[in-house]
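A.B. asks: Got a predicted model here, sequence first, then my questions.
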Amino acid sequence: MTTVHTLETDGVQLHYEVRGDGPVLVLVGSPMAAVEFGSLAEAMAGEYTVVTHDPRGISGSVPADPDQDSTPELRAGDVVALLDAVGAETADVFGSSGGAVTGLALAARYPERVRTLVAHEAPVLELLPDADEQRAIVDGIVETYRREGVMAAWQAFMKAFGVGGDDDQGPPPPSEESPETLLENSRRFFLHEMRPTTRHVPDVAALRAGPVRVVVGVGAESRPLTTYDTSVALGARLGVEPVEFPGQHIGFVDRTKEFAGVLRRVLRERA
């Protein structure tokens, strides 16, 4: 059974969902909403109390200031508020894409709240040797959104990073979301989330010295993607070998059963 909740915290009304029973596992996306983690949440709910949420400014999580930037640090604070709301002192955290960046900020700033962090394909572009060029690419995508609109921006995004559908379409929207919501989610992503997320520099010293077990996840089919390179770079900084998960960047959506099996194994390996 899934229960749906709303939480007021730090300038945002967070939409979150809870499934299952057992140790708490939080699935975190950015800009991916709770709906996109539904299948994985169902697959993990037999062993865990699984918490999913819409990150601030996305879908059902409404910020008081619609033009406030969504930083990894703010989103990490939101996850802490969710843990408080469900009565969890600690949790395992799976973060994918921008949600993995949220997880890295969470583990560095609130290490006492995280047992294991699985950071799946974090777009930590600042760790790449061509970080200046990557920063310019991100700026160019944002400007494309301002000049040409959402479809052109998603096409530029996919061309730059290799993530998404074909050259003529944006990423496939979840059927549960209205066109208006998808447009607003895209606005938030391009204007207020993409830059703060990709420009986050993980606190490697804190992560290496802290108690959180950090697992770097990468898609088995993700070699053409920029997030493969960032995952390898992150693993090298942390001194860990990336763990392969089935599929590509959103393997948890289209390869859910196999993906959940690897996630279970990784979480059970906690020392």
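C.D. replies: Structure received. Residues are numbered from 1 along each chain as shown.
A.B. asks: from here on, contacts and neighbour counts on C-alpha atoms
C.D. replies: Fine.
A.B. asks: where along this protein do the helices fall?
C.D. replies: Here the chain has its helices, by DSSP state H, at 38-44, 72-85, 98-109, 131-148, 150-161, 179-188, 194-198, 204-209, 226-238, 251-254, 256-268.
A.B. asks: put this beside the first:
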Amino acid sequence: MGAKVVNKLAVAGATLHYEVTGSGPMLLLIAGGGTDAAVYDGIVGQLAAEYTVVAYDPRGNSRSRYDGEPADERIEQSAEDALALIDEVAGGESAYVLGSSSGAITGLELITRHPERVRMLVAHEPPCSEVLPDAADARAFFQDVYDTYKAEGLAAADVLFMVGTGMDADAMPPMEDLLPEYRELAERMQANAVNFYEHKLLPFTRYEPDLDTLKTVADRIVPAAGLESIDHLPGRPIQLIAEHLDWPVVTFPGAHAGYASHPGPFATHLTALLKADAV
């Protein structure tokens, strides 16, 4: 597998923290929400046996600092950040990409803007709820989460967000019960929460994918969702996207964060998909 190499990459308006493990074709892991590279630690070791695995903290999260004051997320910039990492590590080669949650939205924008640089995209539960038939209800829910954060603070917003998205079952155990490395991740995620609610929640959930353009590269997109969460709000948009692409949704073990709760089976399933000649 080889040792993990930690590095920094300057991009427009931020400096990205990224970690490289293994050798072989590049596999970029894009974290979502207020998480960072460490959420994928459970699957990296297995994947790094065959791939150069690159995980990073999205701009504004954890160790990827803004150059100036925080600003509302621009999905096109998020995609350019991912492209910059592919350029840095893979050079002129294309990369495999796994994106989960808002990381999957970044992946959808990346393959829309730069299809030649993505060998295969596994888009796991992108919460782009504007594709839903009840998009107005979803939009109102996320606005309510944002308004609750502004009026009542983080704790109240967290409860509303987790219950309303069906992710309350994914919640971490109490901080004191976590191993030191997971405690550090949990502490970073807590520190990222303000930036998530302020600058990421609404831009990502209001993202409208270019379905017609995605249709032209449908053979390189794997619509994916957790077996236990596919019918919750974050899992529903990929079902609509999959219908447009004429592909079935591929289910992974676990729920929205199955890569963390079921790392071994998740990594095995992902490897099988990446090795497939056609999805």
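C.D. replies: Perfect, I can see it now. This structure is a prediction, so every number in the text was calculated from the model and none was measured.
A.B. asks: Overlay them and tell me the TM-score.
C.D. replies: The TM-score (TM-score structural alignment, normalised by the length of structure 1) is 0.93; 268 aligned residues with a C-alpha RMSD of 1.8 Å.
A.B. asks: Nearest to Tyr16 of structure 1, out of the helices of structure 1?
C.D. replies: Ranking those by proximity to Tyr16 of structure 1 (C-alpha to C-alpha) places helix 72-85 first, at 8.1 Å.
A.B. asks: What span of structure 2 is that closest one aligned with?
C.D. replies: Mapping helix 72-85 of structure 1 onto structure 2 (TM-score structural alignment) gives residues 75-88.
A.B. asks: contact partners of that stretch?
C.D. replies: Applying C-alpha atoms under 8 Å, 6 or more residues apart in numbering, the contact partners of stretch 75-88 of structure 2 are 9, 11, 26, 28, 30, 58-59, 93-95, 105-107, 109-110, 114, 117, 203-204, 207.
A.B. asks: quick one on the thing from earlier: rebuild the helices of structure 1 as a markdown table, extending it with mean neighbour count and distance to Leu117 of structure 1.
C.D. replies: Shown next, in a markdown table, are those (neighbours: other C-alpha atoms under 10 Å; distance: least, C-alpha to C-alpha, whole Å):
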| stretch | mean neighbour count | distance to Leu117 of structure 1 |
| --- | --- | --- |
| helix 38-44 | 21 | 16 |
| helix 72-85 | 20 | 12 |
| helix 98-109 | 28 | 7 |
| helix 131-148 | 16 | 25 |
| helix 150-161 | 19 | 24 |
| helix 179-188 | 16 | 26 |
| helix 194-198 | 22 | 17 |
| helix 204-209 | 14 | 10 |
| helix 226-238 | 21 | 13 |
| helix 251-254 | 19 | 16 |
| helix 256-268 | 16 | 9 |
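A.B. asks: Export the ones you listed as a markdown table, with columns for distance to Asp65 of structure 1.
C.D. replies: Below are the helices of structure 1 laid out as a markdown table (distance: least, C-alpha to C-alpha, whole Å):
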| stretch | distance to Asp65 of structure 1 |
| --- | --- |
| helix 38-44 | 28 |
| helix 72-85 | 13 |
| helix 98-109 | 20 |
| helix 131-148 | 20 |
| helix 150-161 | 21 |
| helix 179-188 | 11 |
| helix 194-198 | 16 |
| helix 204-209 | 31 |
| helix 226-238 | 30 |
| helix 251-254 | 31 |
| helix 256-268 | 35 |
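A.B. asks: closest to Ala122 of structure 1 out of those helices?
C.D. replies: Across the helices of structure 1 (criterion: C-alpha to C-alpha), the nearest stretch is helix 98-109, sitting at 5.0 Å.
A.B. asks: nearest spatial neighbour of the alignment partner in structure 2 of Glu36 of structure 1, skipping sequence neighbours?
C.D. replies: Aligned by TM-score structural alignment, Glu36 of structure 1 pairs with Val39 of structure 2. Nearest non-adjacent residue to Val39 of structure 2, counting by C-alpha to C-alpha, 6 or more residues apart in numbering: Ala260, 6.5 Å away.
A.B. asks: contacting residues for the one you found?
C.D. replies: Contact analysis of Ala260 of structure 2 by C-alpha under 8 Å, 6+ apart lists Val39, Tyr40, Asp41, Gly42, Ile43.
A.B. asks: What's the separation between it and Ser23 of structure 2?
C.D. replies: Distance of Ala260 of structure 2 to Ser23 of structure 2, given as C-alpha to C-alpha, to the nearest Å: 22 Å.
A.B. asks: Next: Gly258 of structure 2.
C.D. replies: Distance from Gly258 of structure 2 to Ser23 of structure 2, by C-alpha to C-alpha: 24 Å.
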